[in-house]
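> Sequence and predicted structure below; questions after.
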Amino acid sequence: MSATIVAHSSSWSRALVAISPYTFSAIGIAVSIGVSVLGAAWGIYITGSSLIGAAIKAPRITSKNLISVIFCEAVAIYGVIVAIILQTKLESVPTANIYQPESLRAGYAIFASGLIVGFANLVCGLCVGIIGSSCALSDAQNSSLFVKILVIEIFGSALGLFGVIVGIIMSAQATWPTKV
């Protein structure tokens, strides 16, 4: 029955079913960690450059505004944590069962989870970096604004946690066929 369905489907669906679910899993894990680190690096770049520039006018802001850099770094840690969780979801499946629907679903679930976490953390890193930049610049002008903008930065950082939660929920679908 499934051979009939595959024979009549498009070339894209045949290609996706022919790729090993382990390949999709590996790509998902790599995207989770790689894109999260990219988001953290981008946020640190944005925050750091503004922090250095604003510190010329007000050197007092340097140490307390490093918290913005730490928030950006947390985004990379989120990606590492999820990559470790996704790695633990991988199980060995006999070659005869590798292309069963359950195996394909597990591979796609890990892939989708890694994609969601990676791109959520990319956006989170940018968000935290831009807010951290604003925090440094405004703190250099008026030190009473630091705590107010830091609260906004904490809300921006929560976006990465939402991605982690959604990724963990999605990875719960990764159940491989039992060994026979």
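Received it, and whenever you're ready, just let me know what you need.
> going forward, measure contacts and count neighbours with C-alpha atoms only.
Fine.
> Mind checking what helix or strand follows the longest helix along the chain in sequence?
Ranked by residue count and defined by DSSP state H, the top helix of the chain is helix 101-141. Going down the chain from helix 101-141, the next helix or strand is helix 146-171, by DSSP states H and E.
> returning to what we had before: the inter-axis angle of the longest helix of the chain versus helix 146-171?
Here the directions of helix 101-141 and helix 146-171 differ by 180 degrees (axes from the mean of the first three to the mean of the last three Cα atoms, to 10 degrees).
> What helices and strands are in contact with helix 101-141?
Using 3 or more Cα pairs under 8 Å, 6 or more residues apart in numbering; DSSP states H and E as the contact criterion, the elements in contact with helix 101-141 are helix 21-57, helix 61-64, helix 66-89, helix 146-171.
> Single out the most deeply packed of the ones you listed.
helix 21-57 (a mean of 22; mean count of other Cα atoms under 10 Å).
> this is the comparison structure:
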Amino acid sequence: MGLAFGLSLSVIGAAWGIFLTGSSLVGAAVKSPRIRSKNLISVIFCEATAIYGVIMAIVLNGLMKKPEGGIENGSFTDEWNWSSFYFAGYGVFSSGLSVGLTNVASGVAVGIAGSSCALADAQDSSLFVKILIVEIFASALGIFGIIVGIIQSNSCQFPYDVAN
């Protein structure tokens, strides 16, 4: 579930940001067609949040393997350390959820900043770089989220055999 939440919420955040940026970009390009190509960077920043979710999904998927040993008649024996399974499972869930929620916030923030960047650039081209800096700071939220998710997932050790 953590892997699914991390990936799906990251894609939702990216889509929401692209919607916000793209709609303003298309509307502002009617007045000033010169902004179309250089404001596409705002869409790229939104898409980065989806990529962060994919990276975290790959990291979390690498943690999970099929357990070996200690299985009798298709079910686990009592020799397993169930508290390690619970700890690792909740760790994967919380890291995926934190990355997903952070990327929703990052996608919306980048979308709003990208929308403002397109509208301001249509009015005055000297404002593009100034507002792009704000958009970069909004994109950093997604980077912080994936760093926190990786730190959380580092403590998730699933036992693979009865000895663990």
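Noted; the coordinates are in hand. On a predicted model such as this, the values are computed, not experimentally measured, just so you know.
> what's the TM-score for these two chains?
Scored against TM-score structural alignment, normalised by the length of structure 2, the superposed chains reach a TM-score of 0.91; 154 aligned residues with a Cα RMSD of 1.2 Å.
> For residue 124 of structure 1, give its distance to residue 138 of structure 1.
Noted for residue 124 of structure 1: a distance of 21 Å to residue 138 of structure 1, by Cα to Cα, to the nearest Å.
> Between these two, point out the one with more neighbours.
residue 124 (27 against 16; other Cα atoms under 10 Å).
> In structure 2, what stretch matches the longest helix of structure 1?
Using TM-score structural alignment, the residues of structure 2 aligned to helix 101-141 of structure 1 are 83-123.
> was I right about residue 128 of structure 1 contacting residue 70?
No - Residue 128 of structure 1 lies out of contact with residue 70 (Cα atoms under 8 Å); the separation is 10.0 Å.
> Return the residues in contact with residue 9 of structure 2.
53, 100, 101, 103, 104 (Cα atoms under 8 Å, 6 or more residues apart in numbering).
> mind running it again at 7 Å?
100, 101, 103, 104 (Cα atoms under 7 Å, 6 or more residues apart in numbering).
> Would you list the buried entries among these?
100, 101, 103, 104 (16 or more other Cα atoms under 10 Å).
> how about residue 59 of structure 2, what's its match in structure 1?
By TM-score structural alignment, residue 59 of structure 2 lines up with residue 85.
> And that match, how far from residue 155 of structure 1?
For residue 85 of structure 1, the distance to residue 155 of structure 1 - Cα to Cα - is 25 Å.
> and what of residue 40 of structure 1?
For residue 40 of structure 1 relative to residue 155 of structure 1 (Cα to Cα), the value is 16 Å.
> what do you get for residue 143 of structure 1?
For residue 143 of structure 1, the distance to residue 155 of structure 1 - Cα to Cα - is 20 Å.
> counterpart of stretch 39-57 of structure 1 in structure 2, which residues?
Equivalent residues of stretch 39-57 of structure 1 are located at 13-31 in structure 2, counting by TM-score structural alignment.
> tell me how far the matching stretch is from the chain's mean position?
20 Å (Cα atoms, centre = their mean, to the nearest Å).
> now stretch 65-81 of structure 2
34 Å.
> got TSV for the helices and strands packed on helix 101-141 of structure 1, with distance to residue 100 of structure 1 too?
TSV is the format used below for those (distance: least, Cα to Cα, whole Å):
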stretch	distance to residue 100 of structure 1
helix 21-57	10
helix 61-64	54
helix 66-89	17
helix 146-171	18
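> among those, which is nearest residue 98 of structure 1?
With Cα to Cα as the criterion, residue 98 of structure 1 lies closest to helix 21-57 of these, at 7.4 Å.
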